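Trainee: Mind looking at a prediction? Sequence and model below.
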Amino acid sequence: MEIIIDRKEFQKISLEFRRLSSRLLRTNLDDGMGNLKRLLNFIENTPLIFDFILENNIEKYNIKDEISKRKLSCGYNIPINKSEEIAYVYQLLKYCTENCRDYSSICMGYSSSRMLQDHIDSFNNRVVNAFISHIEVYLKERLIDMGETGKLNVIVNGGQVAIANDNSTVNATQNNNYNQTENLNSLIEELINLINSLDLNSEEKEETKEIITAAMEEVESDKPKKSIIKYAIEKIEYVGKLGVGITGLFTTSQKIIEILSNVIK
């Protein structure tokens, strides 16, 4: 089976990966396992990313023994080699989702604190963040590979995934939803202009605009991804509250939130 990924779809995948990664990296004690499962589920159901994991997941580790034999004061003996590090951390996280009662079970030993949350934060910073960074670099490389065509050809065959530059003649199917609210586009354009007036750094402004634009594209599709729209709603609620004194920001935000909420009902 061949899947053609264009630049817009690629950006949506990258955005969703960043959202779920951030959610895990900032997770609290109670939500750790749920946020870990969300991230791994997305990775394993996204051929573009899972190809990278399969490509590196060659060396097999006895994670059960690794956990039981580790020295709590030293953490895990994570390989230095890039491919082996990716395999080790992926297998560790996967083992946790299938065998551990809670996320903190694999995080202990990464802090001298008595607070479990401190161990989770340190584990995320030292172990999970490196794993995520490898994937982010890979995605940036694939974005470069798109070149002028702006497309990637993903081949899925029996659980194996291969990615090549899209020079094939396979036609991608574009689905559009023409039943969306007519004024949503103008409202989003208005909101994006208002965001420029907020006291936010340029990176946060651009990320917020990107998320809102991605949500708009989802509304226009036949099968909107609710996770992206929900994330956009969270961001819009956030910027709406920041806009005290900026005429129209709160009102425009609420109108967009109402429309997006109706889409995902």
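Mentor: The structure has been received and is ready for your questions.
Trainee: Every contact and neighbour count from this point should use C-alpha atoms.
Mentor: Fine.
Trainee: what about the nearest residue to V127 once chain neighbours are set aside, neighbour count?
Mentor: Setting aside the residues directly before and after it, V127 is nearest to V89 in space (CA to CA, 6 or more residues apart in numbering), at 7.3 Å. Counted with other CA atoms under 10 Å, the burial measure for V89 works out to 22 neighbours.
Trainee: mind checking how far V89 is from E55?
Mentor: Applying CA to CA, to the nearest Å, one obtains 14 Å for the distance of V89 from E55.
Trainee: Test my guess that the residue nearest to V127 contacts N129.
Mentor: No. V89 lies out of contact with N129 (CA atoms under 8 Å); the separation is 10.3 Å.
Trainee: residue ranges for the strands of the chain, please.
Mentor: 2-6, 151-157, 160-165 (DSSP state E).
Trainee: From E258, how far off is the nearest residue to I63 once chain neighbours are set aside?
Mentor: Computed as CA to CA, 6+ apart, the closest residue to I63 that is not its neighbour in sequence is L92, at 6.0 Å. L92 sits at a distance of 41 Å from E258 (criterion: CA to CA).
Trainee: Neighbour count: these two, which is higher?
Mentor: L92 (19 against 11).
Trainee: I figured that one hits D65, correct?
Mentor: No. Counting by CA under 8 Å, D65 is not a contact partner of L92; they are 11.0 Å apart.
Trainee: Tell me who's in contact with K64.
Mentor: Shown in contact with K64 (CA atoms under 8 Å, 6 or more residues apart in numbering): Y95.
Trainee: Distance of S122 relative to I259?
Mentor: Taking CA to CA as the measure, S122 falls 39 Å from I259.
Trainee: How about S14?
Mentor: Here the criterion is CA to CA. By it, S14 lies 24 Å from I259.
Trainee: And for N77?
Mentor: According to CA to CA, N77 stands 50 Å off from I259.
Trainee: These two: which is more packed in?
Mentor: It is I259, of N77 and I259, that has more neighbours when counted by other CA under 10 Å, with 16 against 11.
Trainee: you'd agree the more buried one is up against L184?
Mentor: Yes. With contact defined as CA under 8 Å, I259 and L184 form a contacting pair (7.5 Å).
Trainee: can you give me the helices in the stretch 1-150 of the chain?
Mentor: When secondary structure is read from DSSP state H, counting those that start in this stretch, the stretch 1-150 of the chain shows helices at 7-25, 32-44, 47-56, 63-69, 82-99, 116-123, 129-146.
Trainee: ok, and here's another one to check against it:
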Amino acid sequence: MKILIGKKEFKKINADFRRVSSDLLNSQDIDEALRLLKIFLNYIDNQPLIKDFILKNEVVTYDMKTVINQRPYMEIFQLPLDKSEEISYIYQLLKYVAQNNRDYRGLCDGYSDTYSSSVLKFNSMVTKRLYTSIADYLGGIAIDMEYDQNSNSGIKIEGNVGQLNFAQTGGVVNAVQDNNSEMDLMRLSQELVRLLKESNLPEEEKEEAIDLVETATDQIESQKPKRGILKATSEKLSYINTIAGDGTSLAEHAKKFMDILGIG
């Protein structure tokens, strides 16, 4: 899968998600709430950026049939304290309800005295927790791509949903992943550092380049890359290539490193 999402398209994704979420969170009708829940989940499942977030936080698989059936009468759901577990729990709970057409009335028992207020209260205490987590995630991407400043910013997605890593280059956030990308990046980084240490470059140039390569690698693996670091790494390796000369092992590894990070 290869997708390029520009600033305008990202803004639309954000707005559409907030709209379908608002419809569900403000619903007071039992039957309508179930219909809106299906629309909400359908949007999540069919939007790669959001679905990737859900899959990355799916740290536990819950038996939701048992959770629902064994919940004491009129007792609210006990959400996990861990953030990823909470996201996973709520998504799986809502998904089970939607897929099995479970009565929203039973789901909301214990949250208030009337059906309409129970729907609102359940969505406020449970569904909204998932909504907020996703909204915060999208907000973080917006910041990384300089959403309010760079009109040319965008998101490039390559790979499988649930396996995307994000790296920012210029005004573009790249999401690049394949089954061996993390291992390839680490191996390439280690080999590049070795070649830099063995090179005849001035010690100051070596140390600066090694520090940048290691920092860039750490940031990409943590999925929190900084534009300044990636840009500085690219510029330093480009400069080293001119010194090392085309065709040398150092130059080739430096080029591969820039390519795999998307900063060449």
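Mentor: Ah, there it is. These numbers come from a predicted model, not from an experiment.
Trainee: how many neighbours does K140 of structure 1 have?
Mentor: By the measure other CA under 10 Å, the count of residues near K140 of structure 1 is 11.
Trainee: Please disregard the earlier target; I meant N14 of structure 2.
Mentor: Here the count is done by other CA under 10 Å, and N14 of structure 2 has 17 residues near it.
Trainee: Spit out the contact partners of it.
Mentor: With contact set as CA under 8 Å, 6+ apart, N14 of structure 2 has these partners: 135, 138.
Trainee: Y110 of structure 1 too?
Mentor: Contacts of Y110 of structure 1 were listed using CA under 8 Å, 6+ apart, and they are 72-75, 119-120, 122-123.
Trainee: of all those, which comes closest to G32 of structure 1?
Mentor: G32 of structure 1 lies nearest to I120 out of the contacts of Y110 of structure 1, by CA to CA, at 8.4 Å.
Trainee: From L184 of structure 1, how far off is that closest one?
Mentor: I120 of structure 1 sits 40 Å away from L184 of structure 1, going by CA to CA.
Trainee: of these two, who's got more company?
Mentor: A count of neighbours by other CA under 10 Å puts I120 above the other of I120 of structure 1 and L184, at 26 against 16.
Trainee: how far away is the nearest residue to Y61 of structure 1 once chain neighbours are set aside from N167 of structure 1?
Mentor: Distances taken as CA to CA, 6+ apart put Y88 closest to Y61 of structure 1, at 6.7 Å, once the chain neighbours are dropped. When CA to CA is the yardstick, Y88 of structure 1 and N167 of structure 1 sit 34 Å from each other.
Trainee: Roughly how far does I257 of structure 1 sit from R18 of structure 1?
Mentor: Relative to R18 of structure 1, I257 of structure 1 is positioned 22 Å away (criterion: CA to CA).
Trainee: which residues sit in contact with the residue nearest to S27 of structure 2 when sequence neighbours are not counted?
Mentor: Taking CA to CA, 6+ apart, and ignoring the residues beside it in sequence, S27 of structure 2 has A33 as its nearest neighbour in space, at 5.7 Å. Contact criterion CA under 8 Å, 6+ apart gives 24, 27, 104, 119 as the residues in contact with A33 of structure 2.
Trainee: lining up the residues you listed with structure 1, which overlap?
Mentor: For the contacts of A33 of structure 2, the subset whose aligned partners also touch in structure 1 (both residues aligned by TM-score structural alignment, their matches' CA atoms under 8 Å) is 24, 27, 104.
Trainee: Check those against K206 of structure 2 and report the nearest one.
Mentor: Taking CA to CA as the measure, K206 of structure 2 sits nearest to L24 out of the kept ones among the contacts of A33 of structure 2, at 56.2 Å.
Trainee: Burial check on the nearest residue to that closest one once chain neighbours are set aside, number of neighbours?
Mentor: Residue nearest to L24 of structure 2 in three dimensions, not counting chain neighbours: L36, with 5.3 Å by CA to CA, 6+ apart. If you count neighbours by other CA under 10 Å, L36 of structure 2 ends up with 19.
Trainee: ok, now Q70 of structure 2?
Mentor: Under the neighbour criterion other CA under 10 Å, Q70 of structure 2 is assigned a count of 9.
Trainee: Quick check: the gap between it and F77 of structure 2.
Mentor: Shown here: Q70 of structure 2 relative to F77 of structure 2, a distance of 11 Å by CA to CA.
Trainee: Please apply the same query to M64 of structure 2.
Mentor: With distances taken as CA to CA, M64 of structure 2 is found 11 Å from F77 of structure 2.
Trainee: If you count surrounding residues, which of those two has more?
Mentor: The neighbour count for M64 of structure 2 versus F77, taken as other CA under 10 Å, is higher for F77 (20 against 17).
Trainee: Tell me the most packed of the kept ones among the contacts of A33 of structure 2, by neighbour count.
Mentor: L24 (25 neighbours).
Trainee: Identify the residues contacting it.
Mentor: The neighbours of L24 of structure 2, taking CA under 8 Å, 6+ apart as the test, are 33, 36-37, 40, 123.
Trainee: how many neighbours does the closest residue to L48 of structure 1 other than its chain neighbours have?
Mentor: With sequence-adjacent residues excluded and distances taken as CA to CA, 6+ apart, L48 of structure 1 is closest to V154, at 6.8 Å. Taking other CA under 10 Å as the criterion, the count of residues near V154 of structure 1 is 20.
Trainee: my read: I228 of structure 1 touches F17, true?
Mentor: No. With contact defined as CA under 8 Å, I228 of structure 1 and F17 do not form a contacting pair (10.3 Å).
Trainee: how about the residue nearest to L48 of structure 1, what's its partner in structure 2?
Mentor: V154 of structure 1 maps onto I157 in structure 2, with residues paired by TM-score structural alignment.
Trainee: Please name the residues that touch that match.
Mentor: With contact taken as CA under 8 Å, 6+ apart, I157 of structure 2 is in contact with 1-4, 164, 174-176.
Trainee: now do M1 of structure 1
Mentor: Going by CA under 8 Å, 6+ apart, M1 of structure 1 touches 155-157.
Trainee: now the residue nearest the centre of structure 2, nearest residue through space, not along the chain?
Mentor: Among the residues of structure 2, the one closest to the centroid is F53, at 4.3 Å (CA atoms, centre = their mean). By the measure of CA to CA, 6+ apart, the closest residue to F53 of structure 2 outside its immediate chain neighbours is G162, 7.0 Å from it.
Trainee: Near the one you found, how many residues? Count them for me, please.
Mentor: Burial measure for G162 of structure 2: 18 neighbouring residues, criterion other CA under 10 Å.
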